[in-house]
Every structure is written in structure tokens, then in C-alpha cells.
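S.K.: I need the structure of the sequence given here:
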Amino acid sequence: MTERYLGSAATAVDESSLTAEIPAHLPQRLTITLWDFSWYTQAGPGQPYADLEGAVADAASLGYNAIRICAAPLLLFGGLGLEELAEDLEIEGLGAAATGGYYGQRTRWYDTPGGYRLDLRAHLLALFEAAARHDMVMILASWEYQQSPAFAASPRWFEAIDAVPLAERYDVLAGAWGRMLSWLTAHGHRERIALVELHNEVDFSILPDIAADGAAAVARLRAENPDLFVTASYGKPPHLAMHRVPEALGAAQCHVYSYGVLDALQQRIDIRSEGTAGFPNAVLRSLLRADAPSVADYGRPADWKLQATVITDQMVYGYDWVDAAAWDDWLEEHYPPYAEVMSREIASRVIAIAAWARWRSVPAIVGEGWVGYTPLRGGFEEGEVGRALAEHGVRTALDHGVWGVVLCSNAAPHHPMWQLREWQQALNAEILAARP
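M.R.: Predicted structure coming up:
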């Protein structure tokens, strides 16, 4: 029997080599844990980041070698008159709720009770020092035009950055990063920096289109720091038209969420909108906890806090009061028709990101993924289905030369998924064993 030639598309191509050369002082594969802004918004007594040394050591014991954070460059080095505030930053969270407790109490990433103060510059230096002791590298980003200032007790941080004209925000960010990088260099931590992102999810932040208004700022920061990878991250990369991504980016740091069944639920319950008449609708009411107050009784965070973040008051109410078990049951029941398309969507987006990175000779990173935004105590992504999708995403990334990848956006000390320790250790070991 002879083999038939079926065309070049049938010829296997090994794309597992890294999309770009990585400096020798950095890990040749990054296993990333996403600490976002929580490393300073959940750093009070008894909270996950009260003991930074312990948190870093714990992450290292699970096989992580990279921590991705909001480094708050505008607050610390923005030249916006916030230095005194940064030295004595009061963390409040979204504030006390009218019915008791606090807003965001069961909302993932927003479950910040506050009630403490910290010197954020000293806290950042302590994190870098702990990372050095445990041989971890840092991915630095800013969430400041997305949500970070909303957790402060004072509106000064938000008001100062919001006063920057929209068209100037990337330039101000680049200037702040330049000063922060000089400061970190002076403290001996330059080689600890794996990646600098001008801002997190520029497409889902209070920022103009980066292709039109921010590429020059990225290019300038790259030129000033040619030894560092400098970029900006996309929340939803244009995977069907990656030519729209500006070539100025020094890395393809893109997030890969496949909402699928989750999006179907969110649309049915209208949880991401604001100002909807009759909210919550009948479907959402059927999923609420028995002790859920009315929207009117629960109230809402201060107006300035909602202006400082991209989430809505309907999201805060819905995630705080949905019955997490009922939420999970709905997703599991309705998942089968979405299974194949969610799996394919994860693979296609990862492959598109990696292909763009290989074309541009820059590293590829998946800094967030895989299913999407669920209630804090929802277990769909931690369960069998969510873990399988995460493993599929990670293995696809390895097969296509992606340098760094999260196991899941929820795999961090401030999420319940952190307790899946054996799963994290095993998958991190698989990443680190992959050839560069």
C-alpha cells in the first residue's frame, strides 16, 4: 500500500518550540499565578496576602515560578500627586452594605472587606524581595483604569487618574512605568521582571483603542528598556484578525476565555447590564439564595467606586446573592451542547495568539483564562468540566510554543481553587517539563 499525498495541510508541523528566544536569566517556561490587585486589597490581618513571604513560598511549593500583579504604577510613580496617599493607603473594598456585611462579599475578586492601611511602595518591594528568595519572577501590569482604585477608601486615586485626558493616558502610563522600572533597577530587581504590561486588558478598560492611541507609548517604553519584554494585554484578542494587533507590542499577552455555557446563563439572567427595569428577572430570582434582600434594600456601592470599575451594580448584587450551588447546577445541566465549541474556541484562540507571536518573533503568554467570571463560591471551573478545559488550554499552549500560561485565572491564594493543590502541582510540573 502506498501513501497518498493529501496536500500540504495534511503535513504535520511541530510548533512546540517557543515563539521567541527567552533570555537565559528567565525561566524557559512560565507557570503563572494571577495575584492581580488582590495582593494589596486582601492583605489585612488574616487575609491571603497578610504574609507575603508565606504566600510566595506557598506558590513556589505548588510549582509556580511567576506572579502576575497590578503594580499600581500610576499611584506609585505617576507624578499625579498621590505619593502621600500611596504611603498610607487605606483599603476599604466596595464599602459596607446597607443590609450588613460588605459589597462584593461573594463576588470573585471583589470580596475585599478592607479595614487596614499599608505603604504600597514598601509592600511592592517586600513582594519582590520574597520573590527573589523563592526564585520567582514577576509579570507587572496595571489594573488602574479597570478597577484597582475602587478598593481604596479615598476617591483621590481614581479622581487623579480620571482627570488625565483619554488621549494622554497611555503616555502617562508609560512615564509611570519608566520611573517604576528605574526604581526597581536601583533596588536590584531588574532581572526579576519577566514582562511589563502597559495596562491589563486595554480593550476592557477606561482607555482608548491601543492600536490608534497607545502603540507609540509601548514602542517608546520598549526602546527605553530594550532588555525587557514590554507590551499591553488584551482581554479578548481579535483572534480572527490578529493583523489588527499593533506590531509595537513586545509580547502577545492575551487572555483566552471561552464563556460558552456561562455566557448563555449570564444573558438569561441579565447580570452584566446596568439600569435594567425589573432587575432581577424571573430566572435570576429563581437562582438567588433564600436570604437574598431586594435590590433596593441591598443598595449599591458609592457612585465613584462604580465609576472606577468596569463591573456594574447588577453584577455586585447578582454575584453576592446568587445560590452558588444552583448556579453550578444550571451550568452543568446545560453544558453538553456547548462542550465542543468551548473546547475548539480555547484551542483556536491560543493557536492564533501563538501564530501572531511567532510571526512577530515575540513571546506568547496566556495571562488569564479559561471559562470566565463566576461567583466566588461557584465551583464549575474548579470541577471536572472546568479543569478539563483548563488542561486543554494549557496543553494547546505548550503544543504551540507559548512561553507562559496560567493554570486558571482562579488558581491564586484569594480563590477557593487554591485548595486543589495536587492538581496544580501536577499541571505545573507538566508545563515545566515541556521543551523550550
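
S.K.: When you work out contacts or count neighbours from here on, use the C-alpha atoms and nothing else.
M.R.: OK.

S.K.: Please identify which helix or strand holds the residue lying closest to residue 78 once chain neighbours are set aside.
M.R.: For residue 78, ignoring the flanking residues on the chain, the nearest one in space by CA to CA, 6 or more residues apart in numbering is residue 176 at 4.5 Å. Element membership of residue 176, judged by DSSP states H and E, is helix 169-186.

S.K.: what does that helix contact?
M.R.: Defining contact as CA atoms under 8 Å, 6 or more residues apart in numbering, one finds that helix 169-186 is touched by 73-74, 76-79, 190, 198-199, 207, 213-214, 217-218, 220-221, 224.

S.K.: Repeat the analysis, applying 7 Å as the threshold.
M.R.: The contact list for helix 169-186 (CA atoms under 7 Å, 6 or more residues apart in numbering) reads 73, 74, 77, 78, 190, 198, 214, 217, 221.

S.K.: right, and the helix or strand after it?
M.R.: Remark: after helix 169-186, the chain's next helix or strand is strand 193-197, criterion DSSP H and E.

S.K.: and that following strand, what does it pack onto?
M.R.: Secondary-structure packing of strand 193-197 (3 or more CA pairs under 7 Å, 6 or more residues apart in numbering; DSSP states H and E): strand 137-141, strand 230-231.

S.K.: one more to put side by side:
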Amino acid sequence: MDFPTQRATDRRAAVPGGTDLYDMRDHLTPRRLTLAMWDQAFVLRHGPGGSFADFDRVLDETVERGYNTVRLDPMPQWIDLAQPGKVLAWPDPKMPLMPWGWNTAVEGPVGAWMIEFMEKLLARPFLNYTLSAWWFCNVPPALHCQGPTVLRLPRNHEEGAEMWITLLREWNRRFGFERLVYLDLANEVPYFLPGFLERLQAATGAGWGVAAFSPAQCDFIAQELNGALRLLRREFPELRYTCSIHGDLRWLDVPVEFDCLDVHFYADADPRWGDRTRFAEHMGELFTADSWHADFSRRCNVTRDAIAPMLRARQRHKVAQFAAWAQQRGAPLTTSESWASWYCFDAPDLDWGWLLEWASWSVEDAIDHKMWGWTPHNYVQPQFRNWQDVKWHQKLTQRFLQS
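M.R.: Below you'll find the predicted structure:
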């Protein structure tokens, strides 16, 4: 697949800073979101020995660490909650260094597991959740090309919205929508819904890699996403909707109608980091080889020593522009994945020190720019060693929740 690589981009015109003192967050519940991205892992790592084997333990630990919102993929392409006992099977993906999702064979009544999980989550008043779809549909060259037979293969985002509507009807019947903070139609547009990049190229004559979107590209993207969101709003007006996106400033030229923003800001958007660490050169072996780990860690650390203030300043400026856009569009800004490297793993030669330092300063940046939701990194899952450092998480989550 085309990996969801951040791009160093600008937009055609700067977003002027606003002077409106109105704060949307004062009228939202919760007023602050501390987010943990759990993708498919919350059920596909539920088997014996898996990091989510004990739902009660993991949910209690989540509350203990101060996270009040978890991001879940209910897999509308695979899961029919009207038939929760149906046994589904995923083969071993042969990706031993896959940090999230699943990295072993999985077989079981995953719909029933999801129901059990949601009942336990809703029994804990502190916890909220968002729903997001990664749209793995067994279609090459996607990262996960093998899994159960899909219920339907969405050809565009409107068909994806129709699949969401089917799932949400059963979801509402079983759980209601209490504490569902927002729904993310598609993770990190344009990378995950099958065929979107190809259709964009065919319709506009230009791919995603251009320096600035043309008017035709802006129109195509807006019409595609707004049409899908319109279907959802008409069917379930009580919910909030978005599409998660990268911190790519070209989005600020696209008139999308999101109710809130889930923007993913990462270091590889800055070529000064990418060139020094050579991260992009390892895309093909991220999940299967560790021979690059030691050199990558060394390069990350010397890059931090040389230009950390510069990297932070540039990222802060980008957050500021999205924060201004959020105010203009009436869509409070969150992030459920962000800040340093979007790939890391608990491995002997991968040093997390620089990444955790970046995570620590990110909470101040989020507070400064009045973000509604924040996460320290995209490794807030119980299989990571950092999860065991309870005080580290509590220090950051409490700082944000009390801001």
C-alpha cells in the first residue's frame, strides 16, 4: 500500500488568526479528551495471551492512567453485530514487528467479543469512545490483505457511509450512543479506503503528491467526503462526524464539513527530520526486520540534539494553523495519533527516550492551541512497555485534563 507518509506542505494563503473568544470546549462533554488509539487491537488482541485478553483489567488501567476516551475500529467491513456469534478468522499476517492491530492469527466470535467489551466500557462512567474505520478490505496493496470475507467492498466514501449506517443501527439498538464522542468515517484520508487515490488521479489528472491542491482536486475531495457525511448526518443527526487527516496544510484549502477535527501531526512531515533519520527508506521493512533499528535510534537522538527546538517550533506553527481553521469551521481540534515517529516498537535497539520527550512537550503545545483532544503518541495500548509507567501517563493526562 501507499504508506500514510506525512508531507511537508504549505497552503495557498495563510489562515488568519481569530480574535473570537468563544470556546467551543466549554459547551462540550467531556470538556477535554485524553485519547488512546486502540484501532482493531481491542478485539483482535483479545485471544489467550493477548494484550487485551482481560477487558476489565485493561479498562481499569486506562482509567488509572487518566485516559477518558478510546478510539475503536468496529470494522464495518467485517463485523455484523446482528450475528455476533459468527466465528471469523484472520491468518497470521507474518508481521512480527507490527505494533498495533494484530500480529498473529486470530479466530473467534469477534462480534461477541466486541459486545462484551462495549458493555464493560459503558459500565465505567469515566470512559468515552470514538469510532473510526481503517477499511482493511483484503484488497492489495493494502497493509492487511487477508481476512474474513468482507460484507461489502466500498467503492467510495458514500458506500462506506452506507456501511456505517448499517452498523450504527445495530450499535444503537445494543448500546445507544451515550458517550460516543464522534465518528471518523475513514482513517487518515486518502490512504485507507480502497481506490480513493486512484479515483482522485483519474478525475483530476493529478495525484496526492502535488505541492498544492488544484481547484479540481479540492472540489473532488470535498464532494466525495461531504456527500458521505451528508448521508450520516441525515440518518443519525445526534452524532458528530469527521474524517481523520494528516497535519497537511493543503487540507486548509478543502471546504470539508467536519463537526470536529482529528488531525495527526508527525515528525516525518518535516524533511529536516526525515533526511537525518532516513525513516522513509525503511518503509518496506517496518514490520518484518529489525536490522535498521540501531542506526535509526542513533539518528533520531542526534537529530533531537541538533534541532529539537526547530522541529517543535515548526510543528507548533502547523498546529496553530489547524487550530485557527478549527475555529473558523466550527470544528474543535483533536488528535488521536501524533507528534514524533508514527512507527516505534519495543525492541532492543529502538530507543524511546527522544519520542517520550517529544510526547511530554506536546501536551503544552496542545494546551497553548486550545485543543479539545490530545494524546501523547500512538502507542497508548497495553502491549507497550510505556503503558506500565503509570506515573508518566498520569502526569501528562492530568496536565491536559486540568487545563
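
S.K.: on that earlier part again, any idea which of the helices and strands packed on strand 193-197 of structure 1 is most buried?
M.R.: strand 230-231 (a mean of 26; mean count of other CA atoms under 10 Å).

S.K.: matching residues in structure 2 for it?
M.R.: Mapping strand 230-231 of structure 1 onto structure 2 (TM-score structural alignment) gives residues 241-242.

S.K.: contacts for that stretch?
M.R.: Residues outside stretch 241-242 of structure 2 that contact it (CA under 7 Å, 6+ apart) are 182, 183, 184, 185, 229, 258, 259, 260, 261.

S.K.: Let's see that with 8 Å instead.
M.R.: Applying CA under 8 Å, 6+ apart, the contact partners of stretch 241-242 of structure 2 are 182-185, 229, 232-233, 257-262.

S.K.: need those in TSV with neighbour count and distance to residue 83 of structure 2, can you?
M.R.: TSV is the format used below for the contacts of stretch 241-242 of structure 2 (neighbours: other CA atoms under 10 Å; distance: CA to CA, whole Å):
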residue	neighbour count	distance to residue 83 of structure 2
182	21	25
183	24	22
184	25	24
185	26	23
229	26	27
232	23	23
233	13	26
257	19	34
258	21	32
259	19	31
260	23	32
261	27	33
262	26	31
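
S.K.: I'd like to know which of those is nearest to residue 144 of structure 2.
M.R.: Distance to residue 144 of structure 2, by CA to CA, is smallest for residue 185 among the contacts of stretch 241-242 of structure 2, at 18.9 Å.

S.K.: Residue 231 of structure 2 maps to what in structure 1?
M.R.: So, by TM-score structural alignment, residue 231 of structure 2 is matched to residue 220.

S.K.: so where does its match fall, helix or strand?
M.R.: In the assignment (DSSP H and E), residue 220 of structure 1 maps to helix 215-224.

S.K.: which residues in structure 2 form strands?
M.R.: For structure 2, applying DSSP state E gives strands covering 33-37, 69-72, 88-90, 106-108, 128-132, 180-184, 241-242, 245-246, 261-264, 333-334, 373-374.

S.K.: what's the angle between the helix holding residue 176 of structure 1 and strand 137-141?
M.R.: For helix 169-186 of structure 1 against strand 137-141, the angle between stretch directions is 150 degrees (axes from the mean of the first three to the mean of the last three CA atoms, to 10 degrees).

S.K.: sorry, back to before: export the strands of structure 2 as a markdown table, with columns for distance to residue 364 of structure 2.
M.R.: As requested, the strands of structure 2 are exported to a markdown table (distance: least, CA to CA, whole Å):
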| stretch | distance to residue 364 of structure 2 |
| --- | --- |
| strand 33-37 | 13 |
| strand 69-72 | 19 |
| strand 88-90 | 41 |
| strand 106-108 | 39 |
| strand 128-132 | 23 |
| strand 180-184 | 23 |
| strand 241-242 | 25 |
| strand 245-246 | 20 |
| strand 261-264 | 16 |
| strand 333-334 | 14 |
| strand 373-374 | 10 |
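
S.K.: Of all those strands, which one comes closest to residue 190 of structure 2?
M.R.: With respect to residue 190 of structure 2, and counting by CA to CA, the nearest of these is strand 245-246 at 8.0 Å.

S.K.: With residue 104 of structure 2 as the reference, measure out to residue 50 of structure 2.
M.R.: 10 Å (CA to CA, to the nearest Å).

S.K.: one step back: out of the contacts of helix 169-186 of structure 1, which two are the most distant from each other?
M.R.: Checked with CA to CA, the contacts of helix 169-186 of structure 1 reach their widest spread between 190 and 214, with 24.1 Å between them.

S.K.: between these two, who's got more neighbours?
M.R.: residue 214 (24 against 16; other CA atoms under 10 Å).

S.K.: For the closest residue to the more buried one other than its chain neighbours, give its distance to residue 141 of structure 1.
M.R.: Distances taken as CA to CA, 6+ apart place residue 170 nearest to residue 214 of structure 1, at 5.4 Å, with adjacent residues excluded. Between residue 170 of structure 1 and residue 141 of structure 1 the distance, using CA to CA, works out to 13 Å.

S.K.: between the two, what contacts are shared?
M.R.: residue 198.

S.K.: can you tell me which residues contact the aligned residue in structure 1 for residue 322 of structure 2?
M.R.: By TM-score structural alignment, residue 322 of structure 2 lines up with residue 353 in structure 1. Shown in contact with residue 353 of structure 1 (CA under 8 Å, 6+ apart): 237, 239, 242, 252, 254, 364.

S.K.: so which of those is the most crowded?
M.R.: Top of the contacts of residue 353 of structure 1 by neighbour count (other CA under 10 Å): residue 252, with 31 neighbours.

S.K.: Quick check: that residue touching residue 237?
M.R.: No - at 9.4 Å, residue 252 of structure 1 does not count as touching residue 237 under the criterion of CA atoms under 8 Å.
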